[in-house]
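Asks: Please find the sequence and the predicted model below.
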Amino acid sequence: MASDKQSTIDHSSLRRSPALEAAEDRALTQRDGEEKQTEDDKRAHHPVKAALPTPADHPLHNLRPGDHILDRDFRIRILLPPDQQLKKAKLHCCWQLKHLLREYEQIVKQRLQQSADLSSFILELKTVLEVCLKSHPECRSMPPPQYYSQLISEMETLGWDKMLFIDTNFQTLKLKAEDSSGRQHVLNIKLKSKHPTEAPDCSADLPVPLNINWTPQSTLDQLHSQFLLVLESLAEFWDVLDEIDTKTWILEPERPSRSDTMRRIAIKNNVSIRVEVDPRHPRMLPECCLLGAEHVVTPLRSKLNANMHT
């Protein structure tokens, strides 16, 4: 029986083929090249990365939906003297800017004196304007052209003779009105930039709140007519107070206005009576309060109470 012989192979005696060695050399060269390229790319992109802004970890502004961004243009001319000293410069500006800065004139002069150069002063002036515009929301934006044509058309319908005042922005108006007794009244109107879509702000010297009905189709003529109706509803109230003012000695108020409902009337030395008239029910007995020394006021109060219940 033949036995199998195991043969032992000496691997150290094997030689690597030239083709294998060449392949390994190419692989090593390619790996070294890739590593070098990666390092070069990092060095090449480092300046670009450094130039990019770092992502902020906080909000870049505090604006909220509905906030106004101040965007107004004004014309201004700054004349420097021959010696180019900014402190002696003269400012010429458009009438809108002049009107806007009328309350900040001293601040502008101070900034002009303290600014190092013209650029610094312009920045200071811009800051003052931003503060001014924020405190005057009505000046942030000018009404569109159709606003003015609409306003002129409404005033022609109402009648220019009823206008007592209009400001330079054509937004604040004062209209006069006369009640059936010939008393003169003034209606103050503050128009919005979206007039007539937005209702105006109205006020008057009245003893009751002024409630005006307004729609996008309303006009100043209709507004004036509503005001006349309000005046007529208060005519009897003013008749009563006018009679009191004419026939008694009024201590307070010294200069009664049409909105005052109280009168303090002198009765005799060191004694007076304070009456409060209800604008809606002027013929009803008013609230009364006797003022003076108690020993003098007590008998008068008794007589007053007796007459009130008879």
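Replies: That came in fine, so what should we check first? Residues are numbered from 1 along each chain as shown.
Asks: Please count neighbours and contacts with C-alpha atoms only from this point.
Replies: Noted.
Asks: Is residue 146 part of a helix or strand, or is it coil?
Replies: helix (DSSP: H, G, I helix; E, B strand; the rest coil).
Asks: burial measure for it, as a count.
Replies: Around residue 146 there are 11 other residues, counting by other Cα atoms under 10 Å.
Asks: cool, and residue 290?
Replies: Neighbours of residue 290 (other Cα under 10 Å): 20.
Asks: where's it, which helix or strand?
Replies: strand 287-292 (DSSP states H and E).
Asks: so what secondary structure elements neighbour the helix or strand just after that strand?
Replies: Tracing the chain C-terminally past strand 287-292 and defining elements by DSSP H and E, one meets helix 294-308 next. Judged by 3 or more Cα pairs under 8 Å, 6 or more residues apart in numbering; DSSP states H and E, helix 294-308 is in contact with strand 287-292.
Asks: Which other helices and strands does the strand holding residue 290 contact?
Replies: Using 3+ Cα pairs under 8 Å, 6+ apart: strand 287-292 touches strand 271-276, helix 294-308.
Asks: Deepest in the core, which of those is it.
Replies: strand 271-276 (a mean of 17; mean count of other Cα atoms under 10 Å).
Asks: quick one, that one and helix 294-308 angle?
Replies: Per axes from the mean of the first three to the mean of the last three Cα atoms, to 10 degrees, the angle that strand 271-276 makes with helix 294-308 is 40 degrees.
Asks: And the contacts of strand 271-276?
Replies: If you take Cα atoms under 8 Å, 6 or more residues apart in numbering as the criterion, strand 271-276 is touched by 261-267, 286-293, 296-297.
Asks: orientation of that strand relative to strand 287-292 in degrees?
Replies: Going by the same axes, to 10 degrees, strand 271-276 makes 160 degrees with strand 287-292.
Asks: which helix is the longest one in this structure?
Replies: The residue-count maximum for a helix in the chain (DSSP state H) belongs to helix 18-51.
Asks: The structure to be compared is supplied as follows:
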Amino acid sequence: MRLAFMITALAFGLAACSDTSRYTMPVANGEVPAIYQARQDTGPNGEPITIPAVRAAYLNERNQRQRVPYNGTEAPGSIVVDPYARVLYHVLENGEAMRFGVAVGRAGTGYYGTATIRRKARWPSWRPTDNMIRTQPELYAQFAGGVAGGTENPLGSRALYLYEGDRDTYYRIHGTLDPSSVGKATSAGCIRLFNQDIMDLFDEVSTGTTVRVRSQSESRQMEGPLIETPEGYVLPASEAAALGYTDSSQPFVTADPTPAATTAAAQIADPYAQQAVAFAPQVSDPFADMTTDTAFVSPVESAVPAR
């Protein structure tokens, strides 16, 4: 079973952790900003890996990172995850934050509260939980030994692991094999960023960083009402109305953001809630070069590390 399209290679010089200048970039205008161009990285075994450029079609105003005003109470250096607004904030000084677009799965709304990054991993490994293997052996038994970190691992290039004290929350912030999913609610995973974004965020934060994951009510209070577009993105209600979306045409995003499957769906066990959710596992890149095989079947973009 093929896990993903192959991501091929390359190392990218990063500025010091205190330098946020690389965060500054214009809103997408049809061209891929420099920060989302292909870059070179080093794989888990020292091999060169090229991180492909993010396609301009995936870089709408809300998806790409940008410095924005921030009115939350979290201290500079903190991370704030809003799974309902599908954004992540890295809080900066002077009432600002760097905002990143994220993809959210069912597990992304299964936890809220304040946690700490206790572990960071480059090209992390992944293993389905025992519950996933037991309930869907046809999908997961072949991965019982774990999937090594690399270009076919559903956690992507980097992962941040959240803990409450010594307790692993099993909540992860990580990369993705499917850049077209960023800004949407897909699969049963946690919080997924473009690989370029998680790589830079990974270098900006350290273990011990505080992470606040907003509840649904906190999201509504801080972000206001949101409307989901037919393309699967969310917008503030005021912006959506200006584009012709209304409450009657598109419902507010106030519940579990994981959409129901629209094709022959597989029942995938949620490793966090220990219950089943449905999603269509076949993901393809509609903008990909049709001469290459870019479709993949992801077992689930969860974030359970291999044991």
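Replies: Looks like it came in fine. Note that the coordinates shown come from a computational prediction; the quantities given were computed from them, not determined experimentally.
Asks: Overlay them and tell me the TM-score.
Replies: The TM-score (TM-score structural alignment, normalised by the length of the second structure) is 0.19; 106 aligned residues with a Cα RMSD of 7.1 Å.
Asks: Give me the buried entries from the contacts of strand 271-276 of the first structure.
Replies: Among the contacts of strand 271-276 of the first structure, those classed as buried by 16 or more other Cα atoms under 10 Å are 261-266, 288, 290-291, 297.
Asks: Now for these: which two are most distant?
Replies: Pairwise distances across those peak at 23.1 Å for 261 and 297 (criterion: Cα to Cα).
Asks: picking that back up, take the buried ones among the contacts of strand 271-276 of the first structure and lay them out in TSV including distance to residue 105 of the first structure.
Replies: Output for those, formatted as TSV (distance: Cα to Cα, whole Å):
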residue	distance to residue 105 of the first structure
261	41
262	42
263	43
264	45
265	47
266	49
288	51
290	52
291	50
297	57
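Asks: Nearest to residue 118 of the first structure among these?
Replies: When those are compared against residue 118 of the first structure (criterion: Cα to Cα), the nearest one is residue 261, at 57.9 Å.
Asks: what about the residue nearest to residue 267 of the second structure when sequence neighbours are not counted, helix or strand, and which?
Replies: Leaving aside its sequence neighbours, residue 267 of the second structure sits nearest to residue 278 (Cα to Cα, 6 or more residues apart in numbering; 4.8 Å). Using DSSP H and E, residue 278 of the second structure falls within strand 275-279.
Asks: about what we covered before: go through the buried ones among the contacts of strand 271-276 of the first structure and say which is closest to residue 135 of the first structure.
Replies: Nearest to residue 135 of the first structure among those, with distances taken as Cα to Cα, is residue 261, at 34.4 Å.
Asks: May I see the buried residues of stretch 118-125 of the first structure?
Replies: Neighbour-count burial for stretch 118-125 of the first structure, counted by 16+ other Cα under 10 Å, picks out 121, 124-125.
Asks: Which ones among those residues map onto helices?
Replies: Among those, the ones falling in helices (DSSP H) are 121, 124-125.
Asks: picking up where we left off before, which SSE is immediately downstream of the strand holding residue 278 of the second structure?
Replies: Following strand 275-279 of the second structure in sequence, per DSSP H and E, is strand 282-283.
Asks: tell me what that next one is packed against?
Replies: Checking 3+ Cα pairs under 8 Å, 6+ apart, strand 282-283 of the second structure ends up next to strand 296-297.
Asks: need the next SSE after the longest helix of the first structure, C-terminal direction.
Replies: strand 76-79.
Asks: what's that next one packed up against?
Replies: Against strand 76-79 of the first structure (3+ Cα pairs under 8 Å, 6+ apart) you get strand 90-93.
Asks: Just the buried positions in whatever helix or strand comes next after the strand it packs on, please.
Replies: Once strand 90-93 of the first structure ends, the next helix or strand along the chain (criterion: DSSP H and E) is helix 95-100. The neighbour-count criterion (16+ other Cα under 10 Å) identifies no buried residues in helix 95-100 of the first structure.
Asks: And stretch 227-239 of the first structure, by the same measure?
Replies: Within stretch 227-239 of the first structure, the residues that count as buried by 16+ other Cα under 10 Å are 227-228, 230-231, 234-238.
Asks: just those residues now: which is nearest residue 111 of the first structure?
Replies: residue 227 (47.1 Å).
Asks: Which secondary structure state does the closest one sit in?
Replies: Under three-state DSSP, residue 227 of the first structure comes out as helix.
Asks: again with residue 222 of the first structure
Replies: helix.
Asks: I'd like to know how many residues surround it.
Replies: If we define neighbours as other Cα under 10 Å, then residue 222 of the first structure has 16 of them.
Asks: thought residue 100 of the first structure was touching residue 132?
Replies: Yes. Assessed by Cα atoms under 8 Å, residue 100 of the first structure is found in contact with residue 132 at 7.3 Å.
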